[in-house]
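# Sharing a model that was predicted from the sequence below.
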Amino acid sequence: MTNPMRPAMPGLPTKPQGWPVGSYDTYEQAQRAVDYLSDNEFQVEKITIVGVDLMQVEKVLGRLTWGKVVGGGLVSGAWLGLFFGLLVSLFVTNSDIWVPIVYGLIAGMVFGVISTAIPYAATRGQRDFSSTMQLVAGRYDVLCEPDSAERARDMLAKLAL
């Protein structure tokens, strides 16, 4: 049981508080509603936007092959190696500043190929595709502290989305 006189520890998740004053299909609509309240001098510190019915959505981007894995490792490693090579070349006193850049580029490419090939080989064909993940909500509720909820609801009733 929490002590009402002691504030919650920062960083710990807390259940959102307030009364619902609006419900929207997209985050942009909920954001627009809060912006409308702000534009009309409402104390938006009393508002919380809550994503409800959360879903994890994985969008498949394409098939992975050894060529794509090695190529991606080469490119990302080359960029990293080039960066470190350029950084080291700033501190080289002789006239041959290209040596650390070339060594950095080659070392980065080797590191990039190794760091992508080993995890791909470890999957043994169980995940031969690339994808991105997103957390999305089925709807977005706008909550307001009880002392101002009626006013917020009345104001949002005038907003045409």
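Yep, it's here.

# switch to C-alpha atoms for all contacts and neighbour counts from now on
Fine.

# And stretch 38-55, end to end?
Across its full length, stretch 38-55 reaches 29 Å between end residues, using CA to CA, to the nearest Å.

# Look at residue 53 and say how many residues are nearby.
Counted by other CA atoms under 10 Å, the residues lying close to residue 53 total 10.

# One more to weigh against that first structure:
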Amino acid sequence: MSMRVPGGGFDSTNPIRLDFPQSLAVYDDYAAAQKAVDFLSDNVFPVEQLVIVGTDLKRIERITGRLTTGRVALGGVLSGAWLGLLIGLVLSLFTTAEQSSLAIIVGTLLFGAVFGMIFALVGYAMTRGQRDFSSVTSVVATKYEVLVEHKVAAQARELLAGLPGGLPDPFA
């Protein structure tokens, strides 16, 4: 069962769905689309009847460096050490007075570092040199379209005409 808020347009089962959306404007960056929605909000427009949709998605992979056996080993040691430290801290909470919390923490940290390095090196060896670089990947939109519920589309267009710069040129 979906719930409607006063003014309509919002479906709690699918909050990004509009009943009959119409394109209001297309912007080259998110900041411009956000500015248009903010302008409409400032002019008391029912903004819950708007959706900003990123279109023309692209996957971008930024290469951050070369992978070598040494870098892979160091990364494995560091990530394993963090995991070992976390486990050691949790285990040290349950120690008795005779047991040394510091010894437990140091021991799990060292075991974590060793096993982290081993797992990282094994994973790197399994790629057989097919991926000798590190990277960061993200998905970005090249256009941002503001959609509006059909019942208030004319009102939104009229208000946006007053935005400094007005509506973007649809043929640009």
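Received the coordinates, thanks. Just so we're clear, the structure is a prediction, and the values are computed from it rather than from any experiment.

# Can you get me a residue count around residue 58 of the first structure?
Close neighbours of residue 58 of the first structure, defined as other CA under 10 Å, add up to 12.

# Would you map the helices across the second structure?
30-42, 69-92, 101-126, 153-160 (DSSP state H).

# Nearest to residue 142 of the second structure, out of the ones you listed?
Among the helices of the second structure, helix 30-42 comes nearest to residue 142 of the second structure, with 9.1 Å by CA to CA.

# how far apart are that closest one and its match in the first structure?
Compared with the first structure after the fit, helix 30-42 of the second structure shows a mean deviation of 1.7 Å (mean CA distance after the TM-score superposition for the first structure).

# So which bit of the first structure is that helix matched to?
Helix 30-42 of the second structure corresponds to residues 27-39 in the first structure, going by TM-score structural alignment.

# So which residues make contact with the matching stretch?
Applying CA atoms under 8 Å, 6 or more residues apart in numbering, the contact partners of stretch 27-39 of the first structure are 22-24, 43-44, 47, 49, 139-142, 152, 155-156, 159, 161.

# re the thing from before, would you turn the helices of the second structure into TSV with mean neighbour count?
Shown next, in TSV, are the helices of the second structure (neighbours: other CA atoms under 10 Å):
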stretch	mean neighbour count
helix 30-42	16
helix 69-92	18
helix 101-126	18
helix 153-160	16
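
# Nearest to residue 60 of the second structure, out of those?
Closest to residue 60 of the second structure of the helices of the second structure is helix 30-42 (CA to CA; 17.0 Å).
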